[in-house]
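>>> Next come a sequence and a model predicted from it.
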Amino acid sequence: MGQILKLYDYISRYEMNTNQYTNQFIRLKKERWESLQKACENGFFTEEKDESEKTTKGNIFSFKRGKKRSAAETDKKYEWFYKEFSEGTGLNVDLLTSDRKRAEAFKEYIYRFQLKWASSTISQISSIQHEVYLDKELEMLAQSLPDSYFILYKPVLKVRKAAVELTVVLLAPLKIYCVVFLEGRNERESVFLGSKNRFWEERFQNGTRNVLNPCASLFRTEKVLANILNEKAIDLPIEKLIISRTSYIDYPDLPFGLSIVDKRNWREWLTKQQKNTAPIKSKQISAARQLLYHGESRSHDRKEWLDS
């Protein structure tokens, strides 16, 4: 799963120690997946009907801690399991009865876990807007990309004392992608006509509409990234990318350095990234650290710190 290092202007614990937390994420994910697998194999999930909800919601199942204790229950690496999966998750029992559904449930858990890391430190926390939980593009990137990919999702960076919101930034081990998602209306066939004009045209069965040219924000993001990384002599190629998973993009005179991924080759592009087995690189960590250093963060003290 891609690691979410930065969300908008939220504070992130990756700002504290980028190298530590990127490696800790991979280790924790591995340990918790193994503990979940073992928990299921040993019957730690029991199927119980919630009597209080039978009449209003039908047969609903939740996961409860079994009455019998095993040695694994005292192992610290299982503490997360009881707290976040066993007690009060409300997940349907079917989610853990097959490898595929178990993996889907685990991905959802890790995604929520990532949102916490990308919006808090030990002492500070940012308020996550409800729209973030509904953002399918963010969720797709986090759940589809390898662990070695870092996601800065529309980060707000300080540039000459001004706050600038960038496009989505993906830090792969050997390359940086500046990404804009361009999704059409709910039409079976939709085509975006690219140009150097201020607006592009989207054509679909029942008419047309104008959309703001996405290239401007991509070129701005590239320039900001290049300036920041050049300060520390960090040399990583930057590729500008327009992605449309549901529509086609027709842009005959494509500007240099700009790539198009649309309905025709979206799956191919994603599969290529998923097959990228390159580990996290030191230059990639340096780039992430430098970008986070320039990040704008709005946060407040965590309640437990205020009460202490």
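In hand now; what should we look at?
>>> From now on I want contacts and neighbour counts done on CA atoms only, so please keep to that.
Noted.
>>> show me what contacts Ile26?
Asp147 (Cα atoms under 8 Å, 6 or more residues apart in numbering).
>>> Next, work out how far apart it and Tyr248 are.
Ile26 sits at a distance of 36 Å from Tyr248 (criterion: Cα to Cα, to the nearest Å).
>>> those strands in the stretch 201-308 of the chain, which residues are they?
Along the stretch 201-308 of the chain, counting by DSSP state E, counting those that start in this stretch, strands occupy 207-212, 238-243, 248-250, 258-261, 300-301.
>>> out of the ones you listed, deepest packed?
Mean neighbour count (mean count of other Cα atoms under 10 Å) peaks for strand 238-243 among the strands of the stretch 201-308 of the chain, with a mean of 20.
>>> Structure two is appended below for comparative analysis:
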Amino acid sequence: MAQLIKLEDYVSRYEWNVYRYPSQFIRMKQDNWKEMHNLWLNDDFAHNIKTDDPEPIMSKWKSFLKPDSRKTTTATELHDDPIDLPKTENDLRYYFLDKLFPLQLKWATSTATDVSFMPNDYYENDRLKYFLMRFPDTYLLMYYPIFNVKKAPVEGNIIFISPIGIEIIHMIEKQPGTLITADGERTWLVKEEAKQETKMLSPLLALKRTEKIVKSIMNQAGIALPVSKVVLSRTNHIASLKESYNTKIIGKHEYEDWFTEKRNLVSPLKNQQLKTAELLLKHCQTTAVKRPEWESDDDEAFLSGSGEKGS
């Protein structure tokens, strides 16, 4: 599960300490997967989920599986739906990742002292879920971050920071059957079935703007992690008349190869990767307010109690 280190301009735990949270998340995820998997293998899973207690009785999961106070789903809705109970190990994996998703959003919108107000529709954002749930733990995701450039806010594209490089991604998803033609630097052509051809703004413009910001920040710090640009569509074919420099055009025919390559990357977190993430986060805009004094942070209590070894 990739890690959401920045969501728009919301306050993130990773900007507070990017060297601590990635390894903490990986360790927490692995430990709790083993616990949940063992319960499922021993037929104890349904009992734990269906307990009269409004939260699961798995101690480590109490603060992670309970509904977020900012989400509209109630505890009764969470535990009374029998369809949610996984029947196969693959179902269990999806269940597990689905329950981690709200935690990711919480970490990307709050710290021990501050909180940002995120629209509830992010809980159902399929594109964000795709990037977080389908890629390895060592990928760090910045989802449309807002950079401070000469004291002005500039919205960036999706930024994927892996142990071996950075990909700046622009997603295009039109109706199936729509053909997209990379026709030029400023405009591209869109041809829907049985409709007239129209034009769209070239995604290369936004990609180049984000690339310029990222490279400028890295160059000032002397970091040489490779940076590439990607136009990505899972649903449409993209006809490219010519390749742009350092840019991959990934349409639906190329998608599986690209996706498999990302999924197959086996590498631990790298120091240069974390240093790059830290620098990019420092140049992002953050909008937040102080957390109310009476509001506790169960996640922080759990992490503090679990120790800092290995981070």
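That came in fine, so what should we check first? Remember, predicted model here, so these are calculated numbers, not experimental data.
>>> Export the strands of the stretch 201-308 of the first structure to a markdown table and append columns for distance to Gln20 of the first structure.
A markdown table is the format used below for the strands of the stretch 201-308 of the first structure (distance: least, Cα to Cα, whole Å):
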| stretch | distance to Gln20 of the first structure |
| --- | --- |
| strand 207-212 | 39 |
| strand 238-243 | 25 |
| strand 248-250 | 40 |
| strand 258-261 | 33 |
| strand 300-301 | 23 |
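>>> Quick check: which of these is nearest to Leu115 of the first structure?
Shortest distance between Leu115 of the first structure and the strands of the stretch 201-308 of the first structure, using Cα to Cα, is found for strand 300-301: 16.5 Å.
>>> residue range for the closest one in the second structure?
Under TM-score structural alignment, the counterpart of strand 300-301 of the first structure in the second structure spans residues 289-290.
>>> One more: stretch 138-153 of the first structure?
Mapping stretch 138-153 of the first structure onto the second structure (TM-score structural alignment) gives residues 128-143.
>>> Counting neighbours, which bits of the matching stretch end up buried?
For stretch 128-143 of the second structure, a neighbour-count test (16 or more other Cα atoms under 10 Å) marks 128-129, 131-133, 135-143 as buried.
>>> Mind putting the residues you listed into JSON lines with secondary structure and distance to Lys195 of the second structure?
As requested, these are arranged in JSON lines below (DSSP: H, G, I helix; E, B strand; the rest coil; distance: Cα to Cα, whole Å):
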{"residue": "Leu128", "secondary structure": "helix", "distance to Lys195 of the second structure": "30"}
{"residue": "Lys129", "secondary structure": "helix", "distance to Lys195 of the second structure": "32"}
{"residue": "Phe131", "secondary structure": "helix", "distance to Lys195 of the second structure": "32"}
{"residue": "Leu132", "secondary structure": "helix", "distance to Lys195 of the second structure": "35"}
{"residue": "Met133", "secondary structure": "helix", "distance to Lys195 of the second structure": "35"}
{"residue": "Phe135", "secondary structure": "coil", "distance to Lys195 of the second structure": "36"}
{"residue": "Pro136", "secondary structure": "coil", "distance to Lys195 of the second structure": "40"}
{"residue": "Asp137", "secondary structure": "coil", "distance to Lys195 of the second structure": "42"}
{"residue": "Thr138", "secondary structure": "coil", "distance to Lys195 of the second structure": "43"}
{"residue": "Tyr139", "secondary structure": "coil", "distance to Lys195 of the second structure": "39"}
{"residue": "Leu140", "secondary structure": "strand", "distance to Lys195 of the second structure": "39"}
{"residue": "Leu141", "secondary structure": "strand", "distance to Lys195 of the second structure": "36"}
{"residue": "Met142", "secondary structure": "strand", "distance to Lys195 of the second structure": "36"}
{"residue": "Tyr143", "secondary structure": "strand", "distance to Lys195 of the second structure": "33"}
